[in-house]
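# Can you look at this prediction? I've put the sequence above it.
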Amino acid sequence: MSVMPPTKEAETGLAPAATATTWAAAWTTSMQRPSASFAPNWSEEGFASQTVRQVVRVTVGGDAVRIRLSNAYGTGPLTITGATIAACTGGAAVQQDTLQHLTVGGKRAFTIAAGAELASDPVPFRVVPLDKVTITFYTAEPTGPATFHAQALATSYRTEGDHRDDTDGTAFAETSQSWYHLSGLDVTGGPARLPGVVLFGDSLTEGVGSTLDADRRYPDVLAERLASAGRPRAVLNQGIGGNRVTVDSAWHGDSAVSRFRRDVLGQPGAGTAVILLGINDIGISEVAQASPFPTFAPYTEVSADEVIAGLRGMIQQARTAGLRVVGATVMPAGPSAFSTPRSEAKRAAVNIWIRTSGEYDAIIDFDRAVGSPEDPFRLDPAFDSGDHLHLNDAGYRAMADAIDLADLG
């Protein structure tokens, strides 16, 4: 059984049983500790005698796949009674002749230790860029609270009993907009591929404000651009809503500096990291003063210099690992509670450093790409989702279109 702690996975990107195979991450998400989070979800209760079905879209192809499951924030061992993979045909339905059972060490049932991540055995399963794949797992025994990703912007499904082999999806009447335990899908074989691009950030990378189940986050649009240009490569979305550079949060994930090794350096086949972070460090202390919101705790005051120091540390980590590092400027947030004269001064200082320091290999100026032409402290109204902080589908497309593909390496 290929079980290991996340720190080891971050060093190699491979489970011990698979070191002879070259894997590339084709889809990923960042794991979070169980919480009530932004919307009702199943993380705190976990699962018992239930089947969970989740749909993901891969960004590169291959001839064989494996999945990665995480119990990073589990309080005890997680036993998966069985899991399957299949091509998605819409909603919870799958294509019958593609459905296969997944194993670990040749066994359908397996256990993941608390704090660990596990990679399944490879299965022959051909995928091409932008294919949708369905992963289903059944747990006969109570799992305890579930490691998850809160804001998937995609529908996951649940039902009572063992429905791993169901193909029409009708049993899956319960839905959630989070991903549970599933942290990655890797591919091997197929055509030669360019190194993957990890987009590392907060809710603006995660895609908050985009249309549910429509794959209109900026990483999705970037993957489509690369595929249309005949240069498909993995585009991996490692955004967590509310995430901060320097501050750990029960609701918004471990700090970026502490999760960078797992979520960026731990992705097999990655060659470039794009970092878009800082607005939450800058804005949350302003929200605390105006009207405290419990999910934002702790309300740690963070200076522009501290944000820059955190970004610098991530650049150093990436360079040590041989990755190209691209920096993205922090976008405006007026007139939301995040935007005050003090926070705007911090944002300006961070953006000046990003643009002029020369510490990144390339720069993406999202601030100018989606900001209002008339007001530098606001998003362009055509791109504003309505909360003055997050973008709509058009705004995320503008972000993806602002990237010079050559800057990705």
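The structure has been received and is ready for your questions.

# make it CA atoms for all contacts and neighbour counts henceforth
Fine.

# Helices along this protein, start to end?
Along the chain, the segments classed as helices by DSSP state H run 6-12, 203-206, 218-228, 256-260, 279-290, 304-320, 341-356, 366-370, 393-401.

# Counting neighbours, which bits of the third one end up buried?
Taking 16 or more other Cα atoms under 10 Å as the neighbour-count basis, helix 218-228 is seen to contain the buried residues 218, 219, 220, 221, 222, 223, 224, 225, 226, 227.

# Same list, those residues, but as JSON lines with distance to residue 259 please.
Listed next are the buried residues of helix 218-228 as JSON lines, based on distance: Cα to Cα, whole Å:
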{"residue": "218", "distance to residue 259": "21"}
{"residue": "219", "distance to residue 259": "19"}
{"residue": "220", "distance to residue 259": "22"}
{"residue": "221", "distance to residue 259": "25"}
{"residue": "222", "distance to residue 259": "23"}
{"residue": "223", "distance to residue 259": "23"}
{"residue": "224", "distance to residue 259": "27"}
{"residue": "225", "distance to residue 259": "28"}
{"residue": "226", "distance to residue 259": "27"}
{"residue": "227", "distance to residue 259": "29"}
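
# this is the other structure I want to compare:
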Amino acid sequence: MNHHQISPSSPSPSPSWKAGWAAAVQRPSEGFHKNWALDGFADQTVRQVVRVTGSGTSARIKLSHRYGTAPLEVAGATIARTDHDAAERAGTVRRLTFGGADGVRIPAGGEVYSDAAEVSVAPFASLTVSLYFARPTGPASFHAQAYATAYRAAGDQLAAADPAVFGETTVSWYYLAAVELADGGPSRADTVVVFGDSLTDGFASTVDGNRRYSDALAERLAGRGTPRPVLNQGIGGNLLLADSAWFGERATARFRRDVLDQPGVRSVVVLVGLNDIGFSEVELPTYRPNPDRTAAELIAGYRELIGMAGAAGVRVTGGTILPFKGAEYHTPAAEAKRREVNDWIRASGEFDAVADFAAALADPADPDALAPAYDGGDHKHPNDAGYRIMAEAVDIAAL
């Protein structure tokens, strides 16, 4: 397979960037499964595949070194249309530059955008981003639970046409925080962000299947003839009110960065609070901090998100917390909090709209439990079919 490297030329004038894909960045941790975040990379190439929900004729990436403690050197980067797995589509590979240079040095805590690269992208197309790190990176800012395969190879394999050199895999994303697209047209304020914990992140959905509820929502919008970018800013284990070494900064602290600062954001669907309710019922190291939160404290946290969204002119849909009877942290006290919070979400009128995920996925014979047809296996996360039902529970007119 002949692999061409085509130099990008920046469209002129400066393009109007639109949302294509994004992931919320977390501090390096071991998480639930093996990953490369704590060790980082040295003389290695990482290849990552993302599915965009927008379209365009040029693309750029955003790299985040938010949790780095020393400068990060990226020696080279490419973007291409995905063929399959780690393979790129021949003739579509573009070398990414940063201020005209092949590499870039990102200060600790910083982030950087690449220059524009000419690449034609259709909605729901997958793009492959490859990053080469010549020097040791130290621990990597990443997104733990991608439900998508990342590939690693020794040495500089940016131009590798043979995907077999990428012999190592994990299911996390590293340093890659966004892909933005431009099509020569004006910017539009039509981006939808889904925001929350593992139920948004897509826990238990099929790896590499793009079966999260965000994916289903984007497909539903496109199927109605109203395609819009849908960005998933969920983090598995995320808490509304507490920072976690494993599960990201608290939702109230990251909401501005992960939602309101996204390009063209128009609306957000918020689904968070289950872990604030459940973690205090179980004693596990990863579940700390786990203070016993009241429903009133959670409601105050939601009001903080509603206030920030309103001040930014962003519509906010509140999602009810799914049933979790049978899960490890379901107790009578936890169930009482879930019901009180959900009653408030439904009846308070403080959200612009409500997505009643709980009602849509509940077992009719036992409303405190997920319907068996939608249970991903742990009695709190949906399966692929359940995530589709979640997408259908969102009022599209309210977005």
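Received, thanks. Worth saying up front: this structure is predicted, and the values here are computed from it rather than measured.

# which one of the helices of the first structure lies closest to residue 61 of the first structure?
Minimum separation from residue 61 of the first structure across the helices of the first structure (Cα to Cα) falls at helix 218-228, 10.9 Å.

# counterpart of that closest one in the second structure, which residues?
Here helix 218-228 of the first structure aligns to the second structure at residues 213-223, judged by TM-score structural alignment.

# okay but residue 216 of the first structure is in contact with residue 209, surely?
No: Residue 216 of the first structure lies out of contact with residue 209 (Cα atoms under 8 Å); the separation is 9.6 Å.

# Please identify every residue contacting each of these two.
Counting by Cα atoms under 8 Å, 6 or more residues apart in numbering, the shared contacts of residue 216 of the first structure and residue 209 are residue 393.

# Looking at the buried residues of helix 218-228 of the first structure, which is nearest residue 347 of the first structure?
For these, the minimum distance to residue 347 of the first structure (Cα to Cα) is 21.5 Å, reached by residue 218.

# how far away is residue 383 of the first structure from residue 403 of the first structure?
Residue 383 of the first structure sits 17 Å away from residue 403 of the first structure, going by Cα to Cα, to the nearest Å.

# Show me what counts as buried in stretch 317-335 of the second structure.
317-325, 329-331, 334-335.

# Rebuild these as JSON lines, extending it with distance to residue 293 of the second structure.
Shown next, in JSON lines, are these (distance: Cα to Cα, whole Å):
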{"residue": "317", "distance to residue 293 of the second structure": "23"}
{"residue": "318", "distance to residue 293 of the second structure": "19"}
{"residue": "319", "distance to residue 293 of the second structure": "19"}
{"residue": "320", "distance to residue 293 of the second structure": "17"}
{"residue": "321", "distance to residue 293 of the second structure": "15"}
{"residue": "322", "distance to residue 293 of the second structure": "18"}
{"residue": "323", "distance to residue 293 of the second structure": "18"}
{"residue": "324", "distance to residue 293 of the second structure": "17"}
{"residue": "325", "distance to residue 293 of the second structure": "19"}
{"residue": "329", "distance to residue 293 of the second structure": "14"}
{"residue": "330", "distance to residue 293 of the second structure": "15"}
{"residue": "331", "distance to residue 293 of the second structure": "14"}
{"residue": "334", "distance to residue 293 of the second structure": "10"}
{"residue": "335", "distance to residue 293 of the second structure": "13"}
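
# Report the mean distance between stretch 213-222 of the second structure and its aligned residues in the first structure.
In the superposition with the first structure, the average deviation recorded for stretch 213-222 of the second structure is 0.9 Å (mean Cα distance after the TM-score superposition for the first structure).

# Mind telling me what residue 310 of the first structure corresponds to in the second structure?
Using TM-score structural alignment, the equivalent of residue 310 of the first structure in the second structure is residue 301.

# no wait, residue 400 of the first structure
By TM-score structural alignment, residue 400 of the first structure lines up with residue 391 in the second structure.

# how about residue 208 of the first structure, what's its partner in the second structure?
Matched to the second structure by TM-score structural alignment, residue 208 of the first structure sits across from residue 203.

# thinking its match is in contact with residue 237, fair?
No: using Cα under 8 Å, residue 203 of the second structure is not in contact with residue 237, being 9.9 Å away.

# And for the nearest residue to residue 317 of the first structure once chain neighbours are set aside, the neighbour number?
Nearest residue to residue 317 of the first structure in three dimensions, chain neighbours excluded: residue 261, at 7.7 Å (Cα to Cα, 6 or more residues apart in numbering). Using other Cα atoms under 10 Å, residue 261 of the first structure has 20 other residues around it.

# State the distance from residue 261 of the first structure to residue 314 of the first structure.
Separation of residue 261 of the first structure from residue 314 of the first structure (Cα to Cα) stands at 9 Å.

# What's residue 368 of the first structure aligned with over in the second structure?
So, by TM-score structural alignment, residue 368 of the first structure is matched to residue 359.
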